[in-house]
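> below is the sequence, then the predicted model.
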Amino acid sequence: MLKLVFTDLDGTFVDTQKQVPERNARVLDLAAECGVQFVPCTGRNANGVLTDLANHPAVRYAICCNGALVVDLREDRVLRSAPMSNEQVLELYDRVRDLRVSFDVFINGKVYLERSRWEIPHEASGGDKATEKFFYSLRTPYDCSLEELLQRGPATKVTMLHPGNVDAPAVRAAAESVKGVEWTWSLPMNTEVANAEASKGAALTWLCGHLGVDVADAIAFGDGDNDLSMIRAAGDGVAMANAIPEVLAAADHVTSSCDEAGVAAYLEPILSAMA
């Protein structure tokens, strides 16, 4: 019986205009009535989870920073953390410092970008105003050294935006040269680096165990490379119609696109039968 729904946000639960389709919003209400919990799974920090979603009765837990954090949203408490070491962050920075990329460091719920690279998200957005607004809404500029920044707390993730994808191969090669980290991507113009023990799939498995739920009773929805691990880990992995080929191939089922409220389209008959 379905007990947990794990869903990616951008390109999955959220449409291409960064909005939650009304049909998806309604399916949250149906899930709450059936006692099914929704778990947002995102590359964002916990404070990047949409307010209406975070405050919904069906939502208590979130997987953030691509699995580096599992958070209890109601108690504002981190349940599981798998951060990068300072040495890994500094080594990665040294390997990409001369490339035209951002170097966004996720620390204590904030995303820090050095001021000298502040224009890069604008360039990476490619003129898409919704994407540019989204990029800057999450970032805070800093002027100190990276070493000083890391004194504020452990980095759960590093994201690098590479305008035009010119530097993407070099960025990913740099990430592969740092021991104990892995890279993934959620948008064509970015590379996301985290502790090798952090993935959405690992976090899904951990949270199921923490809550005493069999993974067979979990559904996961996703569209991007950073969703692959949880699509494979869940009892039912569901790809969006707009998913990348690798996710489509790994999924147990395929639903309609994020712009067609594919999450709701898949869940409505399941939840209606439970109501």
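Yes, it's here.

> only C-alpha atoms from now on, for both contacts and neighbour counts.
Noted.

> wait, L53 sits on V59?
Yes - in this structure, L53 is within contact of V59 by CA atoms under 8 Å, at 6.9 Å.

> burial of D223, as a residue count?
30 (other CA atoms under 10 Å).

> for A198, what are its contacts?
Counting by CA atoms under 8 Å, 6 or more residues apart in numbering, A198 touches 66-69, 82-83.

> most neighbours among these, which one?
In terms of neighbours by other CA under 10 Å, the contacts of A198 top out with G67 at 32 neighbours.

> does that one touch G201 like I think?
Yes - G67 is in contact with G201 according to CA under 8 Å; the separation is 7.4 Å.

> does A198 sit in a helix, a strand or a coil?
coil (DSSP: H, G, I helix; E, B strand; the rest coil).

> closest one to A130 out of the contacts of A198, please.
Using CA to CA, N66 is the member of the contacts of A198 that sits closest to A130, with 21.8 Å.

> can you give me the neighbour number for the closest residue to that closest one other than its chain neighbours?
Closest residue to N66 apart from its sequence neighbours, by CA to CA, 6 or more residues apart in numbering: G43 at 4.4 Å. With neighbours defined by other CA under 10 Å, the count for G43 comes to 26.

> in contact with G43, which residues?
By CA under 8 Å, 6+ apart, the contact list for G43 reads 64-67.

> G180 now?
G180 touches 88, 195-196, counting by CA under 8 Å, 6+ apart.

> from these, which would you call buried?
88, 195 (16 or more other CA atoms under 10 Å).

> looking at the contacts of G180, which one is closest to D76?
N195 (22.4 Å).

> thought that closest one was touching P83?
Yes - taking contacts as CA under 8 Å, N195 lies within contact range of P83: 5.9 Å.

> who touches both of those two?
Common contact partners of N195 and P83 (CA under 8 Å, 6+ apart): 68, 156-157.

> which of those residues fall in strands?
Counting by DSSP state E, the shared contacts of N195 and P83 place 156-157 in strands.

> would you format the shared contacts of N195 and P83 as a markdown table with distance to A243 included?
Converted to a markdown table, these look like this (distance: CA to CA, whole Å):
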| residue | distance to A243 |
| --- | --- |
| A68 | 22 |
| T156 | 25 |
| K157 | 23 |
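
> contacts only, for N226.
Applying CA under 8 Å, 6+ apart, the residues contacting N226 are 66, 184-186, 199-200.

> go again with 6 Å.
Contact analysis of N226 by CA atoms under 6 Å, 6 or more residues apart in numbering lists 184-186.

> name the nearest residue to A58, sequence neighbours excluded.
A58 sits nearest to A32 (CA to CA, 6+ apart), 4.6 Å away.

> try this one side by side with the last:
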Amino acid sequence: MKIKCVVFDVDGTLVTVGSRLLLESTIASIYELQEKGIKVAVATGRPFFAMERSIKEKVKFDYYICSNGVFVYDNANQKDLFKYEIPADVVMDYTKLCEETGGAAMFQFDEAGHVYVGYPQLISMLSDTLGRIEYFFKHPQQERHQYSPPTAIISKIPTAHMQRFRETFPQFQFVPFMHEFYDVFPKEISKFSGIERICQELNLTTDQVMTFGDALNDVEMIEKAGIGIAMGNALPEVMDRADHITENCEHDGIYKALLHYKLIEPNPYV
């Protein structure tokens, strides 16, 4: 099946964790895909507002799958394809449980992340992983959701209380990305469900999609896409399900994998 769409994770795939810079080999490879009529998309755990400006400016991606699939955006046509909304009562129940257990919760809204509880814990982590915190705000009033609903949660959950969270919120999946830190979003939503929405829009099958990733939230899209590529720095669970393992991003892993599958031509400058 001919590949018609290539989907990239961001942190640990397009860029190293905490970095804002794309390699020139990666930029050139993505533009070559687009010149050949292949659509390119981002699938990330980051909310849309936290996508680095430097990445958005360097590459005009056709689609964005953000916050692990809760928001899917058609960048070429400037329209939302999908957006999940967390009900107000769930927001407050989740906040209360975090307060009772020493946890932390940041709710992701269209314009920013608002931390309802546990600000110091979350901001320290976000600074380390994203390298910037200007879009994340302390919000002790706990009322931002009254104006428009959030789409997802980033949460710190003490290990001793993890089971209580799972039992209280059975509709959510809790995907770890650091010790005691989780992306929290509905069980039926994932990066791959975002890919399926893009395929519906483009009249493609998922066999016509190639995916790149490195972390636990990439496993499903690596396994279910037509071709799944694990980065050289990927977790073992990702590598085990990949069709191909490339080098890490700082060693031109994206360029080398696309070249391996003959989706691009050799670049004499790499």
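Arrived safely, thanks for sending. Keep in mind that this is a model prediction, so the values were computed, not measured.

> put one on top of the other, what's the TM-score?
Once the chains are laid over each other, their TM-score by TM-score structural alignment, normalised by the length of the second structure reads 0.86; 264 aligned residues with a CA RMSD of 2.5 Å.

> before we move on, the earlier item: quick one: map the residue nearest to A58 of the first structure onto the second structure.
Using TM-score structural alignment as the criterion, A32 of the first structure maps onto Q34 of the second structure.

> neighbouring contacts of the strand or helix carrying that match?
If you go by DSSP states H and E, Q34 of the second structure is part of helix 24-35. Helix 24-35 of the second structure is contacted by residues Y255 when judged by CA under 6 Å, 6+ apart.

> how long is stretch 46-62 of the second structure from one end to the other?
Taking CA to CA, to the nearest Å, stretch 46-62 of the second structure runs 17 Å from one end to the other.

> which residues does it contact?
With CA under 6 Å, 6+ apart as the criterion, stretch 46-62 of the second structure contacts 40-41, 66-67, 75-76.

> rewinding a little: if you count what's nearby, which of L53 and V59 of the first structure comes out ahead?
Using other CA under 10 Å, the more surrounded residue of L53 of the first structure and V59 is V59, with 22 against 17.

> please identify the buried residues of stretch 193-204 of the first structure?
193-195, 197-204.

> that stretch corresponds to what range in the second structure?
Stretch 193-204 of the first structure maps onto residues 184-195 of the second structure, going by TM-score structural alignment.

> related to what we said a few turns ago, out of the contacts of A198 of the first structure, which ones does the second structure keep as well?
Counting by both residues aligned by TM-score structural alignment, their matches' CA atoms under 8 Å, the second structure reproduces these contacts from the contacts of A198 of the first structure: 66-68.

> of those residues, closest to S137 of the first structure?
Nearest member of those to S137 of the first structure, counting by CA to CA, is N66, at 18.6 Å.

> now the aligned residue in the second structure for that closest one: how far from Q34 of the second structure?
N66 of the first structure maps onto N68 in the second structure, with residues paired by TM-score structural alignment. N68 of the second structure sits 24 Å away from Q34 of the second structure, taking CA to CA as the criterion.

> can you give me the helices for the first structure?
With DSSP state H as the criterion, the first structure has helices at 22-34, 51-54, 86-96, 120-124, 129-138, 146-149, 168-176, 200-211, 228-233, 245-250, 262-274.

> right, and those helices - which one's nearest L2 of the first structure?
helix 262-274 (8.3 Å).

> just the buried residues of that closest one, please?
For helix 262-274 of the first structure, burial by neighbour count (16+ other CA under 10 Å) applies to 262-268, 271.

> for stretch 145-165 of the second structure, same thing?
Buried residues in stretch 145-165 of the second structure (16+ other CA under 10 Å): 145, 149-158, 165.

> with the contacts of G43 of the first structure in mind, which one is nearest to I120 of the first structure?
Closest approach to I120 of the first structure among the contacts of G43 of the first structure (CA to CA): C65, at 20.7 Å.

> so who does A220 of the first structure touch?
5-7, 231, 234, 237-238.

> what number of residues are in the vicinity of the residue nearest to A58 of the first structure?
Applying other CA under 10 Å, I find that A32 of the first structure has 16 neighbouring residues.

> with E119 of the first structure instead?
If you count neighbours by other CA under 10 Å, E119 of the first structure ends up with 12.

> for K179 of the first structure, same thing?
Residues contacting K179 of the first structure under the criterion other CA under 10 Å number 12.

> give me the nearest residue to it, chain neighbours excluded.
Once flanking residues are discounted, K179 of the first structure sits nearest to Q88: 7.5 Å by CA to CA, 6+ apart.

> what about the corresponding residue of the first structure for K224 of the second structure, how many neighbours?
Aligned counterpart of K224 of the second structure in the first structure: A233 (TM-score structural alignment). A233 of the first structure sits with 20 neighbouring residues when counted by other CA under 10 Å.

> can you get me the start-to-end distance on stretch 93-103 of the first structure?
This stretch, stretch 93-103 of the first structure, spans 7 Å end to end (CA to CA).

> ok, now stretch 31-42 of the second structure?
By CA to CA, the extent of stretch 31-42 of the second structure from end to end equals 14 Å.

> in it, what counts as buried?
For stretch 31-42 of the second structure, a neighbour-count test (16+ other CA under 10 Å) marks 31, 33-34, 38-42 as buried.

> closest one of the residues you listed to I133 of the second structure?
Proximity of the buried residues of stretch 31-42 of the second structure to I133 of the second structure (CA to CA) peaks at V42, which lies at 20.9 Å.

> for the closest one, list the residues it contacts.
Here V42 of the second structure is in contact with 7-9, 64-65 (criterion: CA under 6 Å, 6+ apart).

> how close does the most centrally placed residue in the second structure sit to K224 of the second structure?
Among the residues of the second structure, T44 comes closest to the average C-alpha position under CA atoms, centre = their mean, at 1.4 Å. Per CA to CA, T44 of the second structure is found 17 Å from K224 of the second structure.
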